[in-house]
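**Student:** Here is a sequence together with a model predicted from it:
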Amino acid sequence: MNLQTVWIIFAAVMLKAVGQALFSTGLQNPKYTAEEKKEGQDYEVRTYQATKWVSTTVSGMHLDDAMSNGFRTLFKYIQGGNNNQSKVEMTAPVTCRVDPGAGPTCESNFTVSFFIPEELQENPPQPTDPQVYVEERKEFTAYVRTFGGFAKEKSKREELLKLLESLQRDGVPYVDQPFYAAGYDAPFKLTNRRNEVWMLKAVPE
């Protein structure tokens, strides 16, 4: 096998990997059940099954920077940065849990996560990067607002405020923080973009 052939094979493998990472079409999603929407309701109520995710936590002031940095770290994991040195299929969405800081000038904690594919849920490859870990999420119920366009930090917070106003209007029990942002698409996908913000349903004590 000559060098040119090796480079062609390498390029094909990398294009497939990047394509899977950047496009939500055909990617596995975590399973959930959704309640039937009531009249005038502008959000979904989803209950997600208990699942495992691969995650990394970033501290900082800006959600978009944290998601970008976290994505790059997790992409190394699915490209073989694990104890099996195995490739892991990309999934959707990429979620970011936001634990706000104590004040406007305080750093927040952002936990960026990829859903681990179904076939690896039982025994996921363990990360080799100490900043990456396998997170076990228990079953949870979230209020979800979906929106399109290019979701920057400002628009995510605006959509979160709209969701909060809707929950207060409907008098449903919710958790103030943390909240989640979820993205499904590549930065250069121009149409039919899908973004979400999630707030957790409060569990009675």
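**Tutor:** Arrived safely. Numbering: from 1, shown residues only.
**Student:** C-alpha from now on. contacts and neighbour counts both.
**Tutor:** Noted.
**Student:** Next, count neighbours for Asp42.
**Tutor:** 15 (other C-alpha atoms under 10 Å).
**Student:** also this one, for the comparison:
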Amino acid sequence: MYIVHLLCSSVTTQSGMALISIEDLAELDDEQLDDDVTDSSEPMDDEQQERLYAHWQAVGRTHQVSVPREMTGPIQEMTRRNQEREQVPFATISRHEKMGEVVFEERVYPAGKWACITKGEKLYEQSISMAFMKLMRFICKENSAGRYLGMTVPVVNEVQVMDDGVTFTKDILTAYYLPAEFQANPPEPTDPDITIVHREPLRVISRVFFGTTTEETIQRQINLLWELLGDVGYLHRQMYMVAVYENPGVPCRRNEIWFIRRDP
């Protein structure tokens, strides 16, 4: 198993919280943050730091989250590097198209190292938010290498379904794929909640969808893909994955639902 969580324990949540993503930093308002804040590798002055933190807090409020001051450092680090994203490697096996558009495709993700964390909050949105903040701090120097590791996409959330085939279990596993530079010798997290896991190759059926990710929207996508695939016995029915590529505040945010192939 594998998958990524991120969120620091000091983040305060309220009911209905949604995920705050590093992708939020790519959507910075020019009226709030100038290019010299987001594009410069130079240290920020006090005014720039305050503007950045105020923006992050504003994003947090839309997700019903209060961001603590101790997240200022990781926020600044990821802001300066928000164009440096590495794609999780994969190979496309097949595509199913309709009227020239890809309806779903089959992929294989190779074996690799993932940083994983599990949260079991009241809502799915709360669990993945808490997980992301923890991973964010791991990526931003809270690791044995003492350095910024680099961001990879997608971040993947694993959901388990109860026997009724509908209800999600509380524990959500979130996973961050370690950049290629660290695959052979992964740095250790300082946070004991995060573990480095070697995952065997993973074969999935993937379908793109857009918008927010909640239990309701995910269940809708699961049902839709089953309708498209029909009654097939080679896929798991009690475990699914949600791959997140973009800021959840973006109306047409890109996500994917992944169905997992059983071992032959």
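**Tutor:** Structure's in. What do you need? On a predicted model such as this, the values are computed, not experimentally measured, just so you know.
**Student:** residue in structure 1 matching Asn157 of structure 2?
**Tutor:** Correspondence of Asn157 of structure 2 to structure 1, assessed by TM-score structural alignment: Cys96.
**Student:** right, and its match touches Asn109 too?
**Tutor:** No - using C-alpha atoms under 8 Å, Cys96 of structure 1 is not in contact with Asn109, being 9.7 Å away.
**Student:** Comparing the two, which residue is more hemmed in?
**Tutor:** A side-by-side neighbour count of Cys96 of structure 1 and Asn109, using other C-alpha under 10 Å, places Cys96 first with 29 against 21.
**Student:** Surely that one forms part of a strand?
**Tutor:** Yes - under DSSP: H, G, I helix; E, B strand; the rest coil, Cys96 of structure 1 falls within a strand.
**Student:** Might you report the residue contacts of it?
**Tutor:** Cys96 of structure 1 is in contact with 67, 110-113, 180-182, counting by C-alpha atoms under 8 Å, 6 or more residues apart in numbering.
**Student:** For it, give its distance to Phe75 of structure 1.
**Tutor:** Relative to Phe75 of structure 1, Cys96 of structure 1 is positioned 15 Å away (criterion: C-alpha to C-alpha, to the nearest Å).
**Student:** ditto for Ala92 of structure 1
**Tutor:** From Ala92 of structure 1 to Phe75 of structure 1 the distance is 13 Å (C-alpha to C-alpha).
**Student:** How about Pro30 of structure 1?
**Tutor:** Distance of Pro30 of structure 1 to Phe75 of structure 1, given as C-alpha to C-alpha: 18 Å.
**Student:** any idea what sits nearest the match of Asn157 of structure 2, other than its immediate chain neighbours?
**Tutor:** Val112 (4.4 Å; C-alpha to C-alpha, 6 or more residues apart in numbering).
**Student:** Quick one: map the one you found onto structure 2.
**Tutor:** With the correspondence set by TM-score structural alignment, Val112 of structure 1 lines up against Thr174 in structure 2.
**Student:** Tell me the residue in structure 2 aligned with Pro30 of structure 1.
**Tutor:** Mapped onto structure 2 by TM-score structural alignment, Pro30 of structure 1 lines up with Val88.
**Student:** sorry, back to before: and Ala92 and Phe75 of structure 1? which has more neighbours close in?
**Tutor:** In terms of neighbours (other C-alpha under 10 Å), Ala92 is the more surrounded of Ala92 of structure 1 and Phe75; the figures are 25 against 17.
**Student:** Report how many residues lie close to the residue lying closest to the more buried one once chain neighbours are set aside.
**Tutor:** Spatially, and ignoring its direct neighbours in sequence, Ala92 of structure 1 is nearest to Asn29 (5.3 Å; C-alpha to C-alpha, 6+ apart). Residues lying near Asn29 of structure 1 (other C-alpha under 10 Å) number 18.
**Student:** Look up the closest residue to the equivalent of Glu200 of structure 2 over in structure 1, ignoring the ones flanking it.
**Tutor:** Aligned against structure 1 by TM-score structural alignment, Glu200 of structure 2 finds its counterpart in Lys138. Once flanking residues are discounted, Lys138 of structure 1 sits nearest to Ala50: 4.4 Å by C-alpha to C-alpha, 6+ apart.
**Student:** How about Lys52 of structure 1?
**Tutor:** Closest residue to Lys52 of structure 1 apart from its sequence neighbours, by C-alpha to C-alpha, 6+ apart: Glu136 at 4.5 Å.
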